[in-house]
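>>> give me a model of this one.
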Amino acid sequence: MRIIGGSLKGRKLHSPDGQATRPTLDKVRGAVFNSLYDVSEASVLDLFGGSGAMAIEALSRGAASAVIADFSPKACDIIKKNVMNFGLSQRVEIRCCDFRQALRPGESYDLILLDPPYCKNLLLESMDLIIKLGALKERGMIVAETSSSEPEICDFPALDVIKTKTYGTAQIWFYRVNYGIKNI
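Have a look, this model is predicted:
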């Protein structure tokens, strides 16, 4: 795995061994960030961080700061290693905890990245908690990855699906807060 764009382009990332963590493929990560608005100066939350690749990609492309959370101690060790290797420790906070503890009242983000383990209903629960806590800023965006074989997750009255894209077995969902206006 490597960083696809920005100031860290081409640098290699460490990733966890085994099947417990499923890193977002370079191709998918590149497509996600090429589809996004300008992430310059954005605050980012990567709620199921894995290797931290998605948040580090955002930082490479100009995001101001990131919180990267993961429940797995092994994943947190890899995230720390990647953050240190890229010299990003001043811009990254790592939270080695369950996503329910990683989401904190009063904190909000411009970009929230969600790539939980497939088929465990964690995406629905995390989206509900994000909405309940107001964790997405007014013009912010949520990017969520699911298995293309999972049922659609687009039924969130507080959010609008901006677009979806499928890459092999991965389905990417782009959401914004619903203010009663389509195509924000």
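>>> contacts, neighbours, all on C-alpha from now
Fine.
>>> tell me which stretches of the protein form strands.
43-46, 65-70, 92-96, 109-114, 136-147, 159-167, 170-177 (DSSP state E).
>>> quick one, what contacts the residue nearest the centre of the chain?
Taking CA atoms, centre = their mean, the centroid of the chain lies closest to residue 113, which sits 1.8 Å from it. The contact partners of residue 113, by CA atoms under 8 Å, 6 or more residues apart in numbering, come to 44, 45, 46, 47, 48, 54, 55, 142, 143, 144.
>>> could you also give me the structure for this next sequence, so I can compare it with the first?
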Amino acid sequence: MRIIGGKLKGLRLNPPKNLPVRPTTDLAKEALFNILQNIIEFEEITVLDLFSGTGNIAMEFASRGAGKVIGVDRSIHCVHYLKDASRQHGLTQIHTFKADVFKYLAMETEQYDLIFADPPYDLNKIPEIPKIIFDKNLLKPGGLLIVEHQSLQNLSNHSAFTEQRKYGHSSFSFFKAPEETS
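The predicted model follows:
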């Protein structure tokens, strides 16, 4: 696992082997950030990283200049790893929370420019994630939700769905909040 862009480009991340995670592959992460660099400005955006695990995605956004990155995971070991790695590499914009993601979302009121969710693939509540985020209005106008999931799973029935990108057994489904109308 490595940071592929920004001020920490090339940094190898070596999380403990015993973390309960399935990190996004470097290939899929590189493809995702190639897409994102063409559609968003990373500087100063606010990001919510759900099921953050090793913090691989949170650290990538912070390395590229995101202003605030919130990482949420239920594993205290994952939260401690991300907190320690962030401190070690000067990524002061990363804040971590140990919480069940669905309980966290039930209480969250802040809006974000981008929300990334990488739940365990066997979680049966994955289709609820877009519904909760859009029902609670957790994205700023024009904001993006990206859900990583098994390629066999289809999340396209949500009205804010825009596209699915497949990378082997993993896919990213993109959802976009409506732009503000004046």
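>>> of all the strands of the first structure, which one is nearest residue 121 of the first structure?
strand 136-147 (10.2 Å; CA to CA).
>>> average gap between that closest one and the second structure?
Comparison of strand 136-147 of the first structure with the second structure after fitting gives an average deviation of 0.9 Å (mean CA distance after the TM-score superposition for the first structure).
>>> so that strand matches what in the second structure?
Mapping strand 136-147 of the first structure onto the second structure (TM-score structural alignment) gives residues 139-150.
>>> what comes up buried for the matching stretch?
139, 140, 141, 143, 144, 145, 146, 147, 148, 149, 150 (16 or more other CA atoms under 10 Å).
>>> distance from that stretch to the middle of the chain?
8 Å (CA atoms, centre = their mean, to the nearest Å).
>>> do stretch 45-52 of the second structure as well
Mean-position distance between stretch 45-52 of the second structure and its chain equals 5 Å (CA atoms, centre = their mean).
>>> now do it: which range of the first structure does it align onto?
By TM-score structural alignment, stretch 45-52 of the second structure lines up with residues 42-49 in the first structure.
>>> and if you look at stretch 115-122 of the second structure?
Counting by TM-score structural alignment, stretch 115-122 of the second structure corresponds to 112-119 in the first structure.
>>> show me which positions of the longest helix seen in the second structure end up buried.
What stands out as the longest helix in the second structure, according to DSSP state H, is helix 76-88. For helix 76-88 of the second structure, the buried set under the neighbour-count rule, 16+ other CA under 10 Å, comprises 77, 78, 79, 81, 82, 83, 85, 86.
>>> could you single out the nearest of the residues you listed to residue 16 of the second structure?
residue 81 (8.2 Å).
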